[in-house]
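Q: When you get a sec, could you give me coordinates for this:
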Amino acid sequence: MEEFVGKLWHRWITQAAGGHYPKAAVKLKEVERTAGILFRAFGGDPGLRVAAAVEVRHGARRRWLSRVAGSDEKATPATLDLATLRLPPEIAAFPDAALNRDLYLWLAALAAAGQQPGAAAETDSCRRNQAATRRALACWPGLAPRYRRLVQAHLAQRLNPDSLPAAERPREEAIRRALLEPGSVDALPRSPVPSRPVMLWLGDFGTEPHGATQPSREAPTEDQAGSQQLKEEEERRAHQTERVEMPTEKNGMLMMFRAESIFSWGEYVKVNRPTDDDPNEDAVAAANDLDQLALADDSEKVASKVRFDLDLPSAAEDDVILGDGIPLPEWDYRKGQLLEEHVRLLEVTPQAASDSALPHRLARTARRLHQQFAALLPARRWLKGQPDGQELDVDAAVRAHADRATGGHPTDNLYLSLEKRERDLACLVLADLSLSTDTWVSDEARVIDVVKDALLLFGTAMGATGDAFALCGFSSLKRSQVRFSRLKDFGQKFDAAARGRILALKPGYYTRLGAAIRHASSQLARQPASRRVLLILSDGKPNDLDIYDGRYGIEDTRMAIIEARKLGLQPFCVTIDREGASYLPHLFGPAGYAVIRKPEELPRRLPLLYAQLTR
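A: Coordinates of the predicted model:
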């Protein structure tokens, strides 16, 4: 009974406090695509991705009912950095769902306005947001009615300046004036208490936040669950970080307090890696409960640390390296230039490969695909009314005789010619073999197993078309080792040896995609076919141990794709990354990629996608 009454009380007091309307809530995943398109259409940086923002405590004065209900303690301001436009994961600030949706679109437009050419770099948040607001309303007048509605709804929720203490009143009045007349406030007056968050501004609470916190660096977010676990990902959280000093304790086992007094996950752990390396299943939930994560610089030498990255295998277990390595350039978007000979690519071939037949489980699918691809071969046909040919065109001869008998001018095109058409196509398949492919998609297969099956079926199906094709794979370990696996070259047959090299593939390392695309493009560009398709199989974003993670890797990959198109190639990406729609349009264009929701369908769908591309 107490629990029931408590739930009723919580629901009633929360609704009475206001400021949150769950029935009118709009989630970021519902408008993420629209907001991203609007941001880029208005001139925003196309390389930025849209993601969920961080929730932080604002410390502002709250209404009495909000204090009683324990609500309205945190806010989720939208922010813009070099790699990400972060918007609130949910907006339920207004009782009208249309207003909540308009707030998402306004924040996207405001972010784009701040990136317009000629926008002055402004350090003061208030002046920066006012300037962006004026620019947005001037460039896109159609936003003005929405902006006015949002301002009126937002001001109605803010505390009345007359109800505030005298020391806080000038700041609140200045914020209201800046919203109603953007550009009219040069600076906000100081206040002993932070002002309430300004929802219509980017990265602003109406005051400087407590503590010099900043969003954490972007980390790779790879969905490494199986197909039964590949559900819609929940809204990802960014975290606020603070810089702290490195603890001096060398042994984390000595506790100067009672262990039972620890009720939550610590914000910092001095890692002494134990033998039991099982992941903590509650770590994510515990991290989400923290307002800040602590970062510290470790003064120890790298050689004395426990290494968490991937060590290279021994020479006896490693792939066979072909040659001394190939220097390749890499695009640095921060400098806006191509760094010549910045990457070294090593061509390799699996060492443990042995001649193999097609696995029995794939035989039936291979026969069906072979029949379907055989239908792609153009049939020969007779062309009538030709000046020369193998046989006489009886219809043309009769018409010519009739024309001659009636005094007309008979034609000389009296023969049938047998036309023989041939497909003039070449394709190179480039498969991602990074360590992320070692995850399971079912109880019996990993991503790497699905990729192997896809390559085997693709090679078998291509034998029915006669198209020239090559099969390759890649992985990387920093810029000094981009490993390019040659599974089948253009001049080789798809035989037992090629199947053995595919079956011997092992996942490892990371995904430096730009260098692999450049080398694959150079091989494909040498083919004499009139149409050349570069088919890329990937399961996630470009990443590596160095700065290649995040925006850097995406921009280098995009430049490599642009270079491939200049060579006359047709790049196309097939991915099982369910977040691919957030960055693949920037890389390949809206029609240059396909996302396969169920990874186990990749072997069957890959040949069919190629058939659609080359039909």
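Q: only C-alpha atoms for contact and neighbour calcs from this point on.
A: OK.
Q: Could you check how far the residue located most distally from the centre of the chain is from residue 90?
A: Most distant from the centre of the chain: residue 405, at 74.1 Å, with distances by CA atoms, centre = their mean. Note on residue 405: its distance to residue 90, by CA to CA, to the nearest Å, is 86 Å.
Q: structure for this one too, so we can compare:
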Amino acid sequence: MEEFVGGLWDKLITRTAHRGFPKARVTLREIDPIAPIFFRALGGDPGLSVRAGTATAHGARRSWMERVAGVGEKIELAWSDDTTLHLPAELDVFPERAQNRELYLWLLALAAHDVAPQAPWIVRNQAATRAALAALPGLAPRYRRLVGDLLNLRPKPERLRDQEAAAEAAIRAALTEPGSVTDFMAGKHPPMPVPLWLHPTPPVNTGDARQAGSAKSPQPGSAKSQADEEARKRRAERVEMPEAKSPFMLLFRAESLFSWAEFVKVDRPLDEDENEHAAKAANDLDILSVADDDKSTAASRVRFDLDLPAEADDDLVLADGILLPEWNYRKQRLQPDHCRLQMMVARDAEPCPLPQTLRAPAKRLRQQFQALTTQRARLRAQLSGSDLDIDACVRFAADKIDGVRSSEPGLYVDSRKQQRDLSCLLLADLSLSTDAWVNNSARVIEVIRDSLLLFGEALAATGDRFALYGFSSVRRDNVRFHLLKGFDERYDDGIRGRLATLKPGYYTRMGAAIRHAAAILATRKSSRRLLLILTDGKPNDLDKYEGRYGIEDTRMAILEARRQGLTPFCVTIDEAAGDYLPHLFGASGFVVVHDAAMLPQVLPSLYARLTENI
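A: Next up is the predicted model:
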């Protein structure tokens, strides 16, 4: 009974002490479909993805009711780092939902025009506000409404002490007239946070950012994917493992529980270990301290080494030591001979026929794609033909009036059959993440295998020249590039046997794989050369090839491919792809397959649409 009454009391006092308006709350998930597009359209860094941040302590005075309820210590504000723009996971600052949604859009505009990131907090936000309003004058009325509503909610300067009153007056002036405040002096306590501005001291990692040893990325519909959607950026530091001299004894005073933090050594070496209370505990911490324990991680290192196949059991190496460059976006330069690629082929791939389950869809695809072997093309400005070319006739009449003579003008349109002049290279991601399951019925690697088999059947029916390759990596000196079908090889049971032996690899150093695939495709003399990339996640590897670094190197590889006259296009089953693929391939250079099980049907039909006008 006491617990029940205590629970009701806790809910009541917490709800009473809360400063916001829960009924008008707007979540980041509600605007997530438009947030990245809006941010980039306003001029924001296209390499930044949009994610929920985390609440941080603000240090400002709290009301008596907040202190009693134990709330109001933290607040969520907007901030950005090298890879991500972090926005509050939810906003209930204003009493109307429309106002809170406008606040989200304003924060996106402000972050897109953060022109003085190194300036003091109040100067930086005034400069960003002025830049945003100058570039986007249509936002000015909305900004003034947000400022007016916010000032009504903030404490009045006359009710504060001397220094705190002066600080609040300066904030009000900076909000009302951006650029009018150049000097700012806080009182004993920091001022109340300003939801319309960027974070004064955003969370940063104070330790080195070493990568975790997992190559798996969450799959759509999984519990892991849902958890990642709700994950927030946390302030972290890397520390040395403390010595637990007396692990069975912790000395503390009971009355100091709220002000002391004790170290408890917990062995958490594996990702498979789960703790249902871990997320709640992390939310209560200001800083997460991460340390390496050699004793606890040795088993994981041995396990990883054992997973590497011996040379006798590995695929055959066709070419070793192919050196490729890599783009370092931090230094803004291309590092020559930075990656080493191995061309490989399956060692024990036996020829085999098409699986029975794929024969019916393969037959339908062959019938559909045989119609693409030749197509009728309308040729304009011909000397003879079945129809008049209206545009050519108008140009000829205008030239005649102007006195311009044209000998034997082509005034007709003719229709003729032409052979398709196309070469396509499909590059498949074979990283360890493809070992995940789809709808508890098949693994991703099996879906990719079936997709490649049906893709091969369809393209063999058209007569188009095509090649199939796969890739994975283990750091920059071991990029594994698997030959599945070369341009000069006939699609037969031998190729099907190679596809049947596909297995998950390691990591995803995508930039190096794209560069080598582009070099192969660039040797073809076709008028149209299509580079299809099939993947299920972001570029990543064990070393620094993670986050913004991997994305920028991949983007540079794609730009290089376009300069060679190739047409890169990406097919992905990653639900989070909308955050980074527009930066890599452009708004129309990729497609997201939301149901991975549909990939075998989607891939051939997508190819038909991409090449229908060739």
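Q: that older thread, now check structure 2 for the residue matching the residue farthest from the centre of structure 1.
A: The pairwise alignment with structure 2 leaves residue 405 of structure 1 unassigned, based on TM-score structural alignment.
Q: corresponding residue for residue 473 of structure 1 in structure 2?
A: So, by TM-score structural alignment, residue 473 of structure 1 is matched to residue 470.
Q: tally of neighbours for that match?
A: 25 (other CA atoms under 10 Å).
Q: Shouldn't it be within a strand?
A: Yes. Applying DSSP: H, G, I helix; E, B strand; the rest coil, one finds residue 470 of structure 2 inside a strand.
Q: quick one, what contacts it?
A: Taking CA atoms under 8 Å, 6 or more residues apart in numbering, we find residue 470 of structure 2 in contact with 427, 428, 429, 430, 481, 482, 483, 484.
Q: ok, residue 556 of structure 2 touching residue 328?
A: No. The pair residue 556 of structure 2 / residue 328 is not scored as a contact, 9.7 Å apart, by CA atoms under 8 Å.
Q: Give me the more crowded residue out of these two.
A: residue 556 (21 against 16).
Q: Translate residue 460 of structure 1 into the numbering of structure 2.
A: Under TM-score structural alignment, residue 460 of structure 1 pairs with residue 457 in structure 2.
Q: Where does that match fall, secondary structure wise?
A: Here residue 457 of structure 2, judged by DSSP states H and E, is contained in helix 444-462.
Q: can you tell me the mean distance of that helix from structure 1 after alignment?
A: When structure 1 is overlaid, helix 444-462 of structure 2 sits 0.8 Å from its aligned residues on average, using mean CA distance after the TM-score superposition for structure 1.
Q: Run the chain-centre distance for that helix.
A: 26 Å (CA atoms, centre = their mean, to the nearest Å).
Q: What is the neighbour count of residue 62 of structure 1?
A: 18.
Q: three-state assignment of the closest residue to it other than its chain neighbours?
A: In this structure, residue 62 of structure 1 finds its nearest non-sequential neighbour in residue 72, 7.3 Å apart by CA to CA, 6 or more residues apart in numbering. With three-state DSSP as the basis, residue 72 of structure 1 sits in coil.
Q: unless I'm mixing things up, residue 122 of structure 1 is touching residue 130, no?
A: No. Contact criterion CA under 8 Å: residue 122 of structure 1 and residue 130 do not qualify, at 10.5 Å.
Q: Out of those two, name the residue with the larger neighbour count.
A: For residue 122 of structure 1 versus residue 130, neighbours defined as other CA under 10 Å are more numerous around residue 130 (21 against 12).
Q: For the corresponding residue of structure 2 for the more buried one, give me its contacts.
A: Using TM-score structural alignment, the equivalent of residue 130 of structure 1 in structure 2 is residue 126. Residues near residue 126 of structure 2 by CA under 8 Å, 6+ apart: 174, 175, 178, 179.
Q: Try it again at 7 Å.
A: Contacts here follow CA atoms under 7 Å, 6 or more residues apart in numbering; on that basis residue 126 of structure 2 touches 174, 178, 179.
Q: Filter these down to the ones in helices?
A: Judged by DSSP state H, the contacts of residue 126 of structure 2 include residue 174 as members of helices.
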